[in-house]
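> Following is a predicted model, sequence given first.
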Amino acid sequence: MAEHPHLAFPAEHSSTVAVVQDYMKHRSATLDLVRESLHKAQERMKWYANKRRTDRNFLVGDWVYLKLQPYRQTSVALRKNLKLSAKFYGPFKIIAKVGAVAYKLELPAGSKIHRVSCISAET
């Protein structure tokens, strides 16, 4: 069973022993390869995420749908079968713009959802 070298050594290390110098060069090359692979993976993930992303801007008075997590759906609309419940609820009216993607919504009186929400889709 081969042991994997520990990569947490300081980058600037000099030694008079040739084996240690070779190890440090190999370690540095391995770390560079790992960093490059991680950077490529991050860029690929970013490209796929941005491929489907759209910028949406809403105005006060617009009607929008709200995307809710399954445990929050019961406070907005009662469903007999939660497995088949809707993904988006609404439409709800925008009362005020709070941030870049956060809006204050006019929700039903009995709902247990915070009135300031990030909007997922429009009507």
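All right, it came through fine.
> CA atoms for contacts and neighbours, from now on please.
Noted.
> for this protein, longest strand please?
Secondary structure of the chain per DSSP state E: the longest strand is strand 88-97.
> buried sites along it?
Residues of strand 88-97 classed as buried: Phe88, Gly90, Pro91, Phe92, Lys93, Ile94, Ile95, Ala96, Lys97 (neighbour count, 16 or more other Cα atoms under 10 Å).
> Put this next to the first one:
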Amino acid sequence: MTYLTPQTRKAGLLMIMMMIIMTASCAFTIVWMQQQISRTASRTKQLEANLAETVRKLNYLDERIATMHQPVVLQGKVAGALRPSTESQIVWVREQTAGANRAYAIAAPYETTMDLAFVDLNQQR
């Protein structure tokens, strides 16, 4: 039977201690990673629920806008205010240079502007 020298014993004990320390640190790392995965999954679930709610609201608003822009609805809004023109009616229109592609009506009839910032929607006529 051979006896181990004290240096060999110390090296063996040091090796065993290092293996125990590595095993314990790896176990703690795995637990920490599982917790991080769980937190990320719950946060993702919350974000997906928020996204689904936002998409649902947008779809509802798109549906409302589409409904309000139906010709029947628009005709119903102006039904009492408009009348057909008569043959004897004369309409005078001032000639004015129109804006490029999009023109928005402002205070006086037939005046246009390219900037909605100039439009006063609450103006009394």
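Thanks, I have it. Keep in mind that what you see is a predicted model, and the values were worked out from it rather than measured.
> After superposition, what's the TM-score here?
TM-score of the superposed chains, computed with TM-score structural alignment, normalised by the length of the first structure, equals 0.34; 58 aligned residues with a Cα RMSD of 3.9 Å.
> want to throw the buried residues of strand 88-97 of the first structure into a markdown table with distance to Asp32 of the first structure?
Below are the buried residues of strand 88-97 of the first structure laid out as a markdown table (distance: Cα to Cα, whole Å):
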| residue | distance to Asp32 of the first structure |
| --- | --- |
| Phe88 | 45 |
| Gly90 | 50 |
| Pro91 | 51 |
| Phe92 | 51 |
| Lys93 | 52 |
| Ile94 | 49 |
| Ile95 | 51 |
| Ala96 | 49 |
| Lys97 | 45 |
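> which residues of the second structure fall in helices?
Here the second structure has its helices, by DSSP state H, at 6-68, 71-77.
> Could you export the ones you listed as TSV, including distance to Thr113 of the second structure?
Below are the helices of the second structure laid out as TSV (distance: least, Cα to Cα, whole Å):
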stretch	distance to Thr113 of the second structure
helix 6-68	25
helix 71-77	24
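> can you list these in TSV and add mean neighbour count and distance to Tyr104 of the second structure?
Below are the helices of the second structure laid out as TSV (neighbours: other Cα atoms under 10 Å; distance: least, Cα to Cα, whole Å):
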stretch	mean neighbour count	distance to Tyr104 of the second structure
helix 6-68	12	20
helix 71-77	11	19
